[in-house]
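J.: predicted structure and sequence below. I'll ask about it afterward.
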Amino acid sequence: MKPNIKDLESRVLSVLEDIEHNDNPVRDVLAELWQYNQEQWQRVEQMVRVSDAYQDMMMKREKTLGERFDKHIRQLEKITRISDRYQTALREANLELEHASLMDTLTGLPNRRKMLRTLKREYDHRRQHIKLGMIDIDYFKRINDAHGHLVGDEVLIAVGHLIEQTVGDLGHVARWGGEEFLVVFTHKNADDVEICVNNLVREIQEARFDVLDGQIIQTSISIGLSHYQEGDTIDSLLTRADDALYDAKNSGRNRFHISHK
């Protein structure tokens, strides 16, 4: 049976305090044993206090470290969110810059750089179907001289949109530079392309462009058309289209001419 420590201590103390046992030789031994026992208990209690203090310190340290760790995690998460937003904004800005670098700011059509990319792609994949239409607005300098550059800009925009609308799915339209436009036709049927080119000349000639201050401007276009021929490069296709445009202008303008070279 497990002894009752409290009861046992009480009995030992009663023996030590009873003067009747002062002359008993066992009393001195019991007194030393009691003193040793008390000292051991004090050591145990001190160790417990030290252990408890250490545990408290470690718990506080772990709590402090945990709080610091959580704080760092929150900071890293915040930095990550900021970085993600920055990267997204940077990608969007780059896309906008790329788009802007490939578009003509006046007409909203693809510019020369974008068209050269398109032309190379079409040449690499289906060059045998390529037909180029080089378009120039007739006597455009006269419009600028007579009505000013603002009116000239409005005419460029209107002509560009009408060309794009008329060409439709038959090809790609771009502002090539100045008052020139380039169409890369990729439609297989050459007759459909020639009908489209003829319609372009007619549509522009019949159009009445309502520009600034209610001014009505009429104009016309000349077109040079080149078809892919065996051995053609992109440069040779462009050169022949440009030569055909020159022939159309020399023949009286407001017409299209096909290069057969």
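T.: Nice, I can see it.

J.: please count neighbours and contacts with C-alpha atoms only from this point.
T.: OK.

J.: now for the longest helix anywhere in the chain, which elements pack on it?
T.: If you go by DSSP state H, the chain has its longest helix at helix 25-102. Under the contact definition 3 or more Cα pairs under 8 Å, 6 or more residues apart in numbering; DSSP states H and E, helix 25-102 sits against helix 5-17, helix 112-126.

J.: give me the residue at the spatial middle of this protein.
T.: R91 (2.7 Å; Cα atoms, centre = their mean).

J.: how about a markdown table for the helices and strands packed on helix 25-102, with mean neighbour count and distance to N250 added?
T.: Listed next are these as a markdown table, based on neighbours: other Cα atoms under 10 Å; distance: least, Cα to Cα, whole Å:
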| stretch | mean neighbour count | distance to N250 |
| --- | --- | --- |
| helix 5-17 | 12 | 127 |
| helix 112-126 | 15 | 25 |
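
J.: ok, structure two:
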Amino acid sequence: MLLLALHASPLHAQTAADLVVRSRQAMGTHPETSRALAEQALDLLARQPDADVQLRARGLLCDYLTERDLAAAEAQARQMRELLAISRRPEAEAAVLLCQGGIEEARGASARALEMLEQAVSHAGRAADDEVMADALFQRGYLRGVQGDLAAGLADMRRAMALYEKLQQPHQAQNTLSGIAILFNRMGDAAQARHYFEASLKLQREAGRVREQLVTLHNLGRTLENMGEWAEAHKAFEEALQLARRLDYARGEAYALRGLASVRNARGAPAEALALLDLAAPMQQETPDARLQAQSLLQRGIALRQLRRPDEAADALRQALAIFEQADSLAEQVATRGELAGLLHEQGDWRAAYEHQAAWKAASDILLKRQLDQRYATLKIEFNSAARDRENELLLRDKAAADAALAQERRVGQLKLVVLLLATALAALLGVLAWRQRSSGRAMQVLAMTDELTALPNRRHLLGQLEGQLRGGAAPGALLIVDLDHFKRFNDLRGHLVGDEVLRAVAAVLRQSVRSVASVGRLGGEEFVVLLPRADIVRAAEVAEDLRRRVQAIDTTPWGMEGSPITVSIGLTLAEPGDDVSTVLRRADEALYAAKAAGRNRVVARTGAASSQQAQEAEAAIGAARPCPALPGAVALPQGAAAEGSRSS
């Protein structure tokens, strides 16, 4: 490689620089065009070198090759590092680190990749280069999201978007909007993520950016997959597949085929899922993407389990788990461990199944706490930023009004009356706007605190209420987690619409059964929560047993499930001095797992170390819920794939 410190002639340097600019613009439209333009720029620079332009061109090639050929991408990184000795750009070191960080991420070495991206942000900040800083923040924000540091990742993404808008790079800003949607999806806010993806997709279609449409469609499909919206997910993955084939983009095609295989598995067509994964296998060989390989292995394991090929399924799932652990991808570890635990249980390997189930529960608890903590941190940041923006806006309005009034006074005294009238009208308008803002804020708060399907308070509302009681030093109360037994059979045998009807029916029974002082809401999936302020263990056990009986009495005839009643398992605990939200939830969760392990359709209480007497009272109070006879018509179905952050029923 030529490393002489020669200066390009103005004509050649300008032409090569223009090609690099066009290559960057083509990244979201057609990757092959971007690659060709970067290579043309390097051909020109071979005759009249310019280290700074060469660095930018090789950085674009590194980005292209990272998705296709890691060895070739590493060659570009080496050449970029050699150019540092003669580069005039202070941000050159950051550009090299971006290339190397992308390579490490593709390998699945997330910790090493994040370390390099941290250095890239630091170098870009010292060089005061907004473009490199925006690229580094975008990549760091995405990787932080993969590792679960969602609030920090969201802050990076928003800083990147602001810089792209400042640089008047709307296409990169649109791409960042999709990155923000990915973080909301990982945060558990699938509805918000879907909104962002659909908004981003509309802008990308208007701009004709085909490759970015492909990426957004795939991420939208993943969001719909997590929501259980299989028809819409299939539509998104199918459209992504067609765009990938149009672009001859092997990596995009492999991702789309994995998504379609997931839909087939969910719809009980594992043979079709395997066929799709086999079709994607050669493309994965061309794609150095460890997480894509692991996601495909997870779907292969699910399909093989449904086809009753347990040894092959276990091998695929273990391979997927090893890759997810290396990548620090906790959400995907949870899904894989849940599937593996179910498979080992079916094989009779109780010890291994228990170990994976315990690891699954520990990871699920960490993921849930992390999502709650990160969403709280994100909401706090958003609230503080919004408050500052509103305060600044009001200050600017006040200053403008004062300046206008003084100017009017200096011009003519006769206009004072007019100024007074205008000020009065402005005050009235601000009052109307403030009233509308408060009304809108209250409506938004109600929506944010309500579960859309059941109209009950949602997780955020209930956990906030529980936290308030614990902080306020209120008299001890009880927490019940109510989980539908074998809920999957309703979805499998009668479809998701019937499953939704069942959830609404159970919600109605819970709402009607508890006293007005109690609180009932949906925790997520098929889980509900009941808060009983100032209830002792005996009273809480009586309420729990009454709820269990009332749910079992629901008439399932309208759904064609005669003889197969709805049953619930209930975990019960008391809030004790020194408890926080996580402690109370964990004890109730442990009680729920004990109820499941004891045969379901029962109430189990778990108290803290504060009182052994409470434990004896709990056992006596729940005496009526001792092991029940087999329910007529009940069907024991195998557990399905564990969704991100969900619990097997």
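T.: Nice, thanks for sending it over. Keep in mind the model is a prediction, meaning the values are calculated, not measured.

J.: can you calculate the TM-score here?
T.: Put the two chains on top of each other and the TM-score (TM-score structural alignment, normalised by the length of the first structure) is 0.67; 194 aligned residues with a Cα RMSD of 2.2 Å.

J.: which residue ranges form the helices in the stretch 151-261 of the first structure?
T.: 190-206, 234-250 (DSSP state H, counting those that start in this stretch).

J.: okay, those, which one's buried deepest?
T.: helix 234-250 (a mean of 19; mean count of other Cα atoms under 10 Å).

J.: that helix aligns to what range in the second structure?
T.: Mapped onto the second structure using TM-score structural alignment, helix 234-250 of the first structure covers residues 581-597.

J.: which other residues reach the matching stretch?
T.: 365, 369, 463, 466-467, 470, 479-483, 569-575, 601-608 (Cα atoms under 8 Å, 6 or more residues apart in numbering).

J.: buried subset of those residues?
T.: Among these, those scoring as buried are 365, 463, 466, 470, 479-483, 569-575, 601-608 (criterion: 16 or more other Cα atoms under 10 Å).

J.: rewinding a little: residue in the second structure paired with the residue nearest to the centre of the first structure?
T.: Match for R91 of the first structure (TM-score structural alignment): R438.

J.: what do you get for G108 of the first structure?
T.: For G108 of the first structure, the residue aligned by TM-score structural alignment is A455.

J.: ok, its match to W559 of the second structure distance?
T.: Distance, A455 of the second structure to W559 of the second structure, by Cα to Cα, to the nearest Å: 21 Å.

J.: let me see the ranges of the strands in the second structure.
T.: If DSSP state E is used as the criterion, the strands of the second structure fall at 478-484, 519-524, 527-532, 568-574, 603-605.

J.: could you tell me where the first one falls in the first structure?
T.: Alignment note (TM-score structural alignment): strand 478-484 of the second structure is matched to residues 131-137 of the first structure.

J.: nearest spatial neighbour of F185 of the first structure, chain-adjacent residues omitted?
T.: Nearest residue to F185 of the first structure, sequence neighbours excluded (Cα to Cα, 6 or more residues apart in numbering): G171, at 4.1 Å.

J.: one step back: for L13 of the first structure, find the nearest of the helices of the stretch 151-261 of the first structure.
T.: helix 234-250 (116.9 Å; Cα to Cα).

J.: the closest one vs strand 221-227, what angle?
T.: 140 degrees (axes from the mean of the first three to the mean of the last three Cα atoms, to 10 degrees).

J.: just give me the neighbour total for the counterpart of L493 of the second structure in the first structure.
T.: With TM-score structural alignment as the criterion, the equivalent of L493 of the second structure in the first structure is A146. By the criterion of other Cα atoms under 10 Å, A146 of the first structure has 10 neighbours.

J.: what do you get for G59 of the second structure?
T.: 25.

J.: just checking, it touches V96?
T.: Yes - between G59 of the second structure and V96 there is a contact under Cα atoms under 8 Å: 7.3 Å.

J.: can I assume Q174 of the second structure is in contact with L203?
T.: Yes - contact criterion Cα under 8 Å: Q174 of the second structure and L203 qualify, at 7.3 Å.

J.: can you find the partner of G301 of the second structure in the first structure?
T.: That one, G301 of the second structure, aligns with nothing by TM-score structural alignment.

J.: who touches G301 of the second structure in this structure?
T.: E312, A313, A314, D315, A316, L317.

J.: separation between the first one and L343 of the second structure?
T.: From E312 of the second structure over to L343 of the second structure the distance is 11 Å, taken as Cα to Cα.

J.: neighbour count winner among those two?
T.: L343 (27 against 13).

J.: my guess is that one meets L304, correct?
T.: No - contact criterion Cα under 8 Å: L343 of the second structure and L304 do not qualify, at 10.2 Å.

J.: now, among the contacts of G301 of the second structure, which is nearest to L45 of the second structure?
T.: Ranked by distance to L45 of the second structure (Cα to Cα), the contacts of G301 of the second structure are led by A316 at 47.5 Å.

J.: quick one: contacts for the closest one?
T.: A316 of the second structure neighbours (Cα under 8 Å, 6+ apart): L297, L298, R300, G301.

J.: now those residues in TSV, with distance to N392 of the second structure?
T.: Listed next are these as TSV, based on distance: Cα to Cα, whole Å:
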residue	distance to N392 of the second structure
L297	52
L298	50
R300	54
G301	55
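
J.: out of those residues, list just those in helices.
T.: L297, L298, R300, G301.

J.: give me the buried subset of these.
T.: Counted by 16+ other Cα under 10 Å, these give L297, L298, R300, G301 as buried.

J.: and which of those is nearest G338 of the second structure?
T.: Nearest member of those to G338 of the second structure, counting by Cα to Cα, is L298, at 11.0 Å.
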